[in-house]
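Trainee: okay, predicted coordinates and the sequence, questions at the end:
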Amino acid sequence: MPDLLLELLSEEIPARMQADAAAHLKKAVTDALVARGCLYEGARVLVTPRRIALSVHGLPPASPDVKEERKGPRVGAPEAAIQGFLKSAGLASIDQAIIQSDPKKGDSYIAVIEKPGRPTPDVIAEIVPEVIRSFPWPKSMRWGAASTSTSSLRWVRPLQSILCTFGPETEEPAVIPFAVDGIVSGDTTRGHRFMAPATIRARRMDDYLTSLDKAFVVADPEERKRRILADARNLCFAQGFELVEDEGLLNEVAGLVEWPVVLMGSFEESFLAIPDEVIRATIRANQKCFVVRDPRNGRLANRFVLTANIEASDGGKAIIAGNERVIRARLSDALYFWQTDQKPLPDFENAAAKPLDQRMAKLRALNVVFHEKLGTQGQRVDRIKALARHIAPLVGADPDLAERAAELAKADLMTEVVGEFPEVQGLMGRKYALLQGEHESVAAAIEDHYKPQGPSDRVPTDKVAVAVALADKLDVLTGFWRIDEKPTGSKDPFALRRAALGVIRLLTDNGLKFSLGQIGGFSADLLSFFHDRLKVLLRDQGQRHDLVDAVLASGEGNDDLLLVVRRVEALAALLGTEDGKNLLAGTKRAINILRIEEKKDGRAHDGAPDAALVEAKGLPEEKALFAELQSASARARDHVGREDYAGAMKALAELRPAVDAFFDKVTVNADDPALRENRLRILGQLRAATATVADFSKIEG
């Protein structure tokens, strides 16, 4: 079957946009093919700084014929309705329609529309220009002479050529002819901008890749990443060092080069007096280079690894020298900032105060605004201090240490290093705190109170750090809720979803029982927001959404997120057993019966069953379930009281045989009204027993 090869060659595409652009091209083209009836076997997309290439293999030579029936108005309908139907169906007269009879609705007109298939090249020639013109670049503009026309193509960088071929593997593929803004499609591309700029003819994906590789272009981004990482590791190993690996930087560097050439540079050893994190930050941010570790002491070495985009005739000496000059200048600035931050502020009114205390005093004095409705950063720090002191004993932390850490948590915002390298915020606060003799837990809290900042970020474990991190995030959440600045849809300018997720992970990962309702300003609406974030987290961890809903619907202790998680886990474990599945089926049957009968009776059947009536008139299976309920319910409540949800589930699972036998032998809606009422109350007890841990009616299946 024929294959499609498409390449869009342009000036350099920003690295951060490449992956999304490749994914969009693949989805847009394949979705459009399928929508037109051109099903395919597989698709592959590749991207470099200068090109996006798509291969779709196993396409049919033509789209299939389509026969569509379109229902029209009834026979005898007004003329306007008839004419509208003819126009929409493309019929010349009503005689071209057929009449369909319906015993209930009467006769109506049906148009049978037959659309012949189209050659797949014609379909592709229609799709690709549409995809190119509507490409959703985050930023795009019109380039060159075409920029004077509002109808010309907008693209992230100037589009230079379009390669588009189609044909079976055994034959010479044909060019799909079309043009976009004067760029005519063809079967050629170009290699590396400097090392192989000549035109290359390509037929299909396999020889396209081979030809590009010979022309110094590695089209597959994963292969570029593999080569960069392997060469960097080997180069470091040969010099007696270790590469400090960085997945984010690797992805970015792979998006900057088409032919990766890994080189090593160096800087003066005197710069190693700067903290490793600052060295790494400046080298990474400014030069997109990897840092190198000395395995003998675990510290950074005075080396760095860069990735060039060319095999230079001098072996890369000039490239290395250029990077060394820039890095030397940046590290010189960083060393000055680092040394300056450790000195008292000049002319400060309290020269005897420690450096971080002086920085905090400066932050307060400048009245730096946190939010116009929530006050200054100094006022925010005061709120965090009070909240951290309140939270500390609840999480096992020292209140005095928590308050001290909260006082200094934002002080490094006023340091020279953080002003130049914002990404080391918190981390530098920790280093400066240790230098001025603060308690280790205070220093740890200054660094870690921002954490976790995402689902994969590290969660603090030091109790003081946990207290301050909770205080920081809860202050943000309750504050913005108080001024009604809540996330809406996809917009969350103050990262409140991330803050709520951070609170959840701080509590659950550290196994902390903590009632959110005891925090001032914590509303029911905010608790609901937390529940939504918890659902997302648990779904990402593989838990079923309906189990989370079932646990939350029970209404018991829902402001203690750790207990909610434990109940969900226990419920999932129960439903993973045969007893659990059958108990669920029986309980849902009981709930459905109760819902129907309570609606009919206009009242709930949740009173205690009449034990004497059960004994006098009950069937054996009825008596057995009644007795089991008394025992199992008591055991389940006891386990719940001790927060042993697994034990509670196990106790409830023992009801399964009695529930099965009851529904097999007992008629709930007995003719005797008293017996009917009593049996409904037995089912009400079953509903109440399971509700101690979850609302089983919310569980699917």
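Mentor: Alright, I've got the coordinates. A quick note: this is a predicted structure, and the numbers were derived from the prediction, not measured. Numbers count the residues shown, from 1 in each chain.
Trainee: make it CA atoms for all contacts and neighbour counts henceforth
Mentor: Fine.
Trainee: from residue 170, how far off is the closest residue to residue 41 other than its chain neighbours?
Mentor: In this structure, residue 41 finds its nearest non-sequential neighbour in residue 58, 4.7 Å apart by CA to CA, 6 or more residues apart in numbering. Using CA to CA, to the nearest Å, we find residue 58 at a distance of 13 Å from residue 170.
Trainee: who has more neighbours, these two?
Mentor: Between residue 58 and residue 170, counting by other CA atoms under 10 Å, residue 58 is the more crowded of the two (18 against 8).
Trainee: put this next to the previous one:
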Amino acid sequence: MPDLLLELFSEEIPARMQAKAAEDLKKLVTDALVARGVVYEGASAYATPRRLALTVHGLPARQPDTREERKGPRVGAPEGAVQGFLKSAGLASLDEAKIESDPKKGSFYVAVIERQGRAVPELIAEIVPETVKAFPWPKSMRWGSGSLRWVRPLHSIICTFGLETEDPEVVPFEIEGVSVGDTTRGHRFMAPGLLKVRRFEDYVAKLEAARVVLDPARRRDIILNDARNLAFAQGLELVEDDAVLHEAAGLVEWPVVLMGAFDPAFLGVPDEAIQATIRANQKCFVVRDPNTGRLTNRFILIANIEAKDGGAAIVAGNERVIRARLSDAKFFWETDQKPLPGYEDTGKPLDQRLAKIIASNVVFHEKLGTQGERIARIAALAGAIAPLVGADPAKAERAARLAKADLASEMVGEFPELQGLMGRYYAEAQGEEVSVAAAVEDHYRPRGAGDAAPSEPVAIAVALADKLDTLVGFWSIDEKPTGSKDPYALRRAALGVIRIALDNRLRLPLLALVRKAPFAGGGGIADDLLAFFADRLKVQLREQGARHDLVDAVFALGGQDDLLLIVRRVEALGRFLGTDDGKALLAGAKRAANILRIEEKKDGAGAYAGGLDPALLAEPEERALQAALQTARQAAAAAVATEDFEGAMTALAQLRLPVDAFFDRILVNADDAALRLNRLKLLEEIRAAMRSVADFSKIEG
């Protein structure tokens, strides 16, 4: 079957746009083909700095023929309706329509519209110009006298179509003067001449020979492996950086890995600041000494050319830029530890920067006050949380007050991604207690799914205070996440609280913690936030393989705000429901709940609570169930009181046979009203017994 090869050749495409552009090209072209009834076997898209390429293989030569029957007006309908039907169906007269009869609705005109499929190259000649003109670049430009907009000037287009065994044809079309053919260019400097290509395999091979690696994944592999080997050859170890790797692969078509050096005097700056400087300014990797784990004064850069001098001039140019940038970083590092003019009498360097934040009245949010006010709230809340997590309240408050001070530092001003980390360095430099300094960095954690939660008590107290203040504050001004929008990262904050509690196995009363926070007000915010935590917990547990309905079943008990206890209940419930006893008892409990829900619509909610009359238990199955319920409820309650949820499940499992026997032999809705009411009260006891561990009505299945 024929294949399509498409290349859009231009000036340099920004690295950050390449991956999405390749996917957009594939989606737009293949969606347009499918919309025209053309199916294919597979498609792949690629990007280099100067080209987007697409191959679609296993295409048919022609679009399939189509046949459509379009129902028209009744026979004898007004002339206007008939003419409208003829026009829409493309018929010259009613002679070209057929008549179909319906016994109920009468006779109707029906147009049979048959369309012959077109050659696929004709369709491609329509699709590609439409795609190019409507391409969703984040930013585009217009050049020359035409109206075409592209990310950078578009120079040429390859578009070939044909079988593997034949020379493909060039699909003829034009896009505002941009030529379409079967030629491209290789590397800008090492092989700038024209290359005539036939199909995708030929295209890839000729580009490779012309010093262009088409596949960005392969360029990344080359960079990573060569960088590792170059570092290893010097007795060093590459500090791998995924962001640098992807950007470097998007900047070169023929990656060449080189090593440079900088003055060892700069190694007095923290390693993370050195890496941030070199990454941000030159898109280079840093390397470390595997024996010490510290950075060395070497870096690895990625060139786009095999230079005649072995890359010496390229390395020297990068060294000059990095020397200047590291000089700036060294200045920031040293300046941040000196007295801050005008604040010398407010304490140590971090205290001075805190005083500057407070004095400057920087607004955190117009409805939630200044950054200084927020720091005071977090400090007070951290002190209140500290005893609950085994932390010293004074240390927690001190760490919380210093936690945001580095936002006023020169280094964080230049590299915002270092906030917290630089605060820890500055806290250590001014002699703060170890747990306080660590908490300054760790209170931001976990920053994402792959980040560890803080584990030291002081850091835990500050991290919880920071996240809870954020959540309660934005809840109080009704700035909650909606749909996919979460501008204040409140979902991440809630997941952070959950991770901290679960990873450290902390018993935290969430409702009480929320109510300690300013802006919490009455119970409305706390209850609403608890529901939000429940949703986030479901997400967290679902990622770990747990069922969301089990979380609902536990939260439905009410008053469940201890995350660790909730998870233990969910885990025990999941294991129980995986047994035969659990499955059978779930079916019985849901049957009881369904009957009660239906009957409560007649008698009112709570009509069956308490007051069961043992004298009316006429049948042996009723008496056996009531006796089993008394024993199981007592045993389950005792187990729950000691947080032995496995034991509670085991106790409830004893109800399986009595419940099954009851439903097999007893008619609940008896004709005798007193008997009916008593049996419904017995069902209510089943529901109450099950609710000692979970609301089984919330469980699916």
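Mentor: Arrived safely. Remember, predicted model here, so these are calculated numbers, not experimental data.
Trainee: would you pull the TM-score for this pair?
Mentor: Between these two chains, after superposing, the TM-score reads 0.91 (TM-score structural alignment, normalised by the length of structure 1); 691 aligned residues with a CA RMSD of 2.7 Å.
Trainee: check contacts around the residue nearest to residue 41 of structure 1.
Mentor: Each residue near residue 58 of structure 1 by CA atoms under 8 Å, 6 or more residues apart in numbering is listed here: 1, 2, 3, 40, 41, 42.
Trainee: now those residues as a markdown table including distance to residue 82 of structure 1, neighbour count and secondary structure?
Mentor: Converted to a markdown table, these look like this (distance: CA to CA, whole Å; neighbours: other CA atoms under 10 Å; DSSP: H, G, I helix; E, B strand; the rest coil):
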| residue | distance to residue 82 of structure 1 | neighbour count | secondary structure |
| --- | --- | --- | --- |
| 1 | 44 | 13 | coil |
| 2 | 44 | 19 | coil |
| 3 | 45 | 24 | strand |
| 40 | 40 | 17 | coil |
| 41 | 43 | 11 | coil |
| 42 | 45 | 12 | strand |
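Trainee: and of the residues you listed, the nearest to residue 294 of structure 1?
Mentor: Set against residue 294 of structure 1, the nearest of the contacts of residue 58 of structure 1 by CA to CA is residue 42 (46.1 Å).
Trainee: OK, contacts around that closest one?
Mentor: Counted by CA under 8 Å, 6+ apart, residue 42 of structure 1 has contacts 56, 57, 58.
Trainee: I'd guessed the second one sits against residue 3; true?
Mentor: Right, the one you point to is residue 57 of structure 1. Yes: judged on CA atoms under 8 Å, residue 57 of structure 1 makes contact with residue 3 at a distance of 4.2 Å.
Trainee: within the helices and strands, which one has the spatially most central residue of structure 1?
Mentor: Central residue of structure 1 (CA atoms, centre = their mean): residue 455, 8.2 Å from the mean position. For residue 455 of structure 1, there is no enclosing helix or strand under DSSP states H and E.
Trainee: aligned partner of it in structure 2?
Mentor: Mapped onto structure 2 by TM-score structural alignment, residue 455 of structure 1 lines up with residue 449.
Trainee: could you pull out the helices for the stretch 401-550 of structure 2?
Mentor: When assigned using DSSP state H, counting those that start in this stretch, the helices of the stretch 401-550 of structure 2 occupy the ranges 410-414, 421-429, 434-442, 457-476, 490-503, 510-516, 523-543, 548-555.
Trainee: what packs against the fifth one?
Mentor: Secondary structure elements in contact with helix 490-503 of structure 2, counted by 3 or more CA pairs under 8 Å, 6 or more residues apart in numbering; DSSP states H and E, are helix 457-476, helix 523-543, helix 563-577.
Trainee: for the first one, name the packing helices and strands.
Mentor: Right, helix 457-476 of structure 2. Using 3+ CA pairs under 8 Å, 6+ apart, helix 457-476 of structure 2 sits against helix 371-385, helix 393-402, helix 434-442, helix 490-503, helix 523-543.
Trainee: will you turn the ones you listed into a markdown table that also has mean neighbour count and distance to residue 686 of structure 2?
Mentor: As requested, those are exported to a markdown table (neighbours: other CA atoms under 10 Å; distance: least, CA to CA, whole Å):
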| stretch | mean neighbour count | distance to residue 686 of structure 2 |
| --- | --- | --- |
| helix 371-385 | 23 | 40 |
| helix 393-402 | 25 | 47 |
| helix 434-442 | 25 | 48 |
| helix 490-503 | 21 | 32 |
| helix 523-543 | 17 | 26 |
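Trainee: can you say which of the ones you listed is nearest to residue 294 of structure 2?
Mentor: When those are compared by CA to CA, helix 434-442 sits nearest residue 294 of structure 2, at 19.1 Å.
Trainee: remind me what that closest one packs against, helices and strands.
Mentor: Under the contact criterion of 3+ CA pairs under 8 Å, 6+ apart, helix 434-442 of structure 2 touches helix 393-402, helix 421-429, helix 457-476.
Trainee: residue 368 of structure 2 is nearest to which of those helices?
Mentor: Nearest of these (CA to CA): helix 457-476, 6.7 Å.
Trainee: so the closest one versus helix 393-402, what angle?
Mentor: 60 degrees (axes from the mean of the first three to the mean of the last three CA atoms, to 10 degrees).
Trainee: residue contacts, residue 305 of structure 1?
Mentor: Counting by CA under 8 Å, 6+ apart, residue 305 of structure 1 has contacts 232, 262, 263, 264, 265, 289, 290, 291, 292.
Trainee: residue 690 of structure 2 against residue 650, yeah?
Mentor: No: Residue 690 of structure 2 is beyond contact range of residue 650, at 11.8 Å (criterion: CA under 8 Å).
Trainee: neighbour count winner among the two?
Mentor: Using other CA under 10 Å as the criterion, residue 690 of structure 2 and residue 650 rank with residue 690 on top: 24 against 17.
Trainee: just send the contacts of residue 305 of structure 1 back as a markdown table, with neighbour count, secondary structure and distance to residue 476 of structure 1 too.
Mentor: Converted to a markdown table, those look like this (neighbours: other CA atoms under 10 Å; DSSP: H, G, I helix; E, B strand; the rest coil; distance: CA to CA, whole Å):
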| residue | neighbour count | secondary structure | distance to residue 476 of structure 1 |
| --- | --- | --- | --- |
| 232 | 26 | helix | 42 |
| 262 | 22 | strand | 44 |
| 263 | 20 | strand | 45 |
| 264 | 22 | strand | 44 |
| 265 | 19 | strand | 44 |
| 289 | 25 | coil | 36 |
| 290 | 23 | strand | 35 |
| 291 | 26 | strand | 35 |
| 292 | 25 | strand | 38 |
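Trainee: overlap between those and structure 2?
Mentor: Retained in structure 2: 232, 262, 263, 264, 265, 289, 290, 291, 292, out of these (criterion both residues aligned by TM-score structural alignment, their matches' CA atoms under 8 Å).
Trainee: having no further points to raise, I will conclude here.
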